[in-house]
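> Quick one: sequence and predicted model below, then my questions.
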Amino acid sequence: MNRKRKQNKNRTTHARTIDHFNIYIRIFHDGKVTNEFLFYVIQKEKRKAMSADNVAKFMKRYQKLTREQCNKVPEGLHPHMFRHFRAMHLSRGGMPLPLLSKWLGHAQLDTTKSYAYTDTQMKQKAIKKATNSLNPLSRNQKVTSWQNDDELIKRLYGLL
């Protein structure tokens, strides 16, 4: 992993992302990292910055082509979905919300909550975990001495 700063925030980059970046630089920038636009379009024989709308347009075009080959590619694909999908994947994997918030570089925890909604799959997994035979609460346990002692239970609850 590699750490990079963006708007005074640390960002973590995975090795595969760095590999893809290096391939992109080799193909589109002759292997050199310069101050030129990283993603660009050529207009009137000049490189110009690629707009966010243009990125979305490319994604829409290639989303349609790839959907013909693989129907798992979601419809309405847009650039921010990659960030959202990764955040959801990490949330489902059990990453705590405060850590996910830091990973995303959010200043406020509330910003992250939109990524971490509980879906049906997560609910089913939690129910299965809670009712699993390995869960000590669901095992057939021996009745302890205090469980049949109403007077002791009342004292423990402060009722006597």
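Alright, I've got the coordinates.
> all contacts plus neighbour counts: C-alpha atoms, from now on.
Fine.
> Longest helix in the chain, by number of residues?
helix 52-69 (DSSP state H).
> Any chance you could spot the residue sitting in the middle of the chain?
residue 87 (1.3 Å; C-alpha atoms, centre = their mean).
> ok, residue 112 to residue 102 distance?
The spacing between residue 112 and residue 102, counted by C-alpha to C-alpha, to the nearest Å, is 9 Å.
> Comparison target, given below:
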Amino acid sequence: MERFIQQYADKAREFCPDIPLHVYPHMLRRTRATNLYQNGVELALVSRILGHAFLDTTRVYAKPSLAMMREAMDSLEAPKTRDEKPLWVGSEEEMAKLCGLR
């Protein structure tokens, strides 16, 4: 199975060079679980989908996205006024690097 997935990843890399050199089945499982969590699926449900007996096993996949972190921080701040300008008007990826998140 691993060799089969690696062959497809090698072919796909021609069109998407961001695909890692080494791709394996658990990487796909881990990525899907993280994406489910980051898209709002409750961790308990992700745990059931993965077949984990304990929620703590699933917490490894619970990495918040930048949007999740921003939403959490915004929920603590006072509402913005209409004429307030954003402090950052750049790339989310660049901001993540500056904050040491990437």
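Received the coordinates, thanks. Quick caveat, the model's predicted, so the values are computed rather than measured.
> Quantify their similarity with the TM-score.
Once the chains are laid over each other, their TM-score by TM-score structural alignment, normalised by the length of the second structure reads 0.62; 81 aligned residues with a C-alpha RMSD of 2.5 Å.
> Give the helix, strand or coil label for the residue nearest to the centre of the first structure.
Using DSSP: H, G, I helix; E, B strand; the rest coil, the structure places residue 87 of the first structure in helix.
> Report the spatially closest residue to it, excluding sequence-adjacent ones.
residue 115 (6.2 Å; C-alpha to C-alpha, 6 or more residues apart in numbering).
> residues contacting the counterpart of the one you found in the second structure?
Using TM-score structural alignment, the partner of residue 115 of the first structure in the second structure is residue 61. By C-alpha atoms under 8 Å, 6 or more residues apart in numbering, the contact list for residue 61 of the second structure reads 30, 33-34, 37.
> Mind doing that once more with 7 Å?
Taking C-alpha atoms under 7 Å, 6 or more residues apart in numbering, we find residue 61 of the second structure in contact with 30, 33-34.
> any idea how far it is from residue 10 of the second structure?
Plainly put, residue 61 of the second structure is 25 Å away from residue 10 of the second structure if you go by C-alpha to C-alpha.
> ok, now residue 49 of the second structure?
Taking C-alpha to C-alpha as the measure, residue 49 of the second structure and residue 10 of the second structure are separated by 28 Å.
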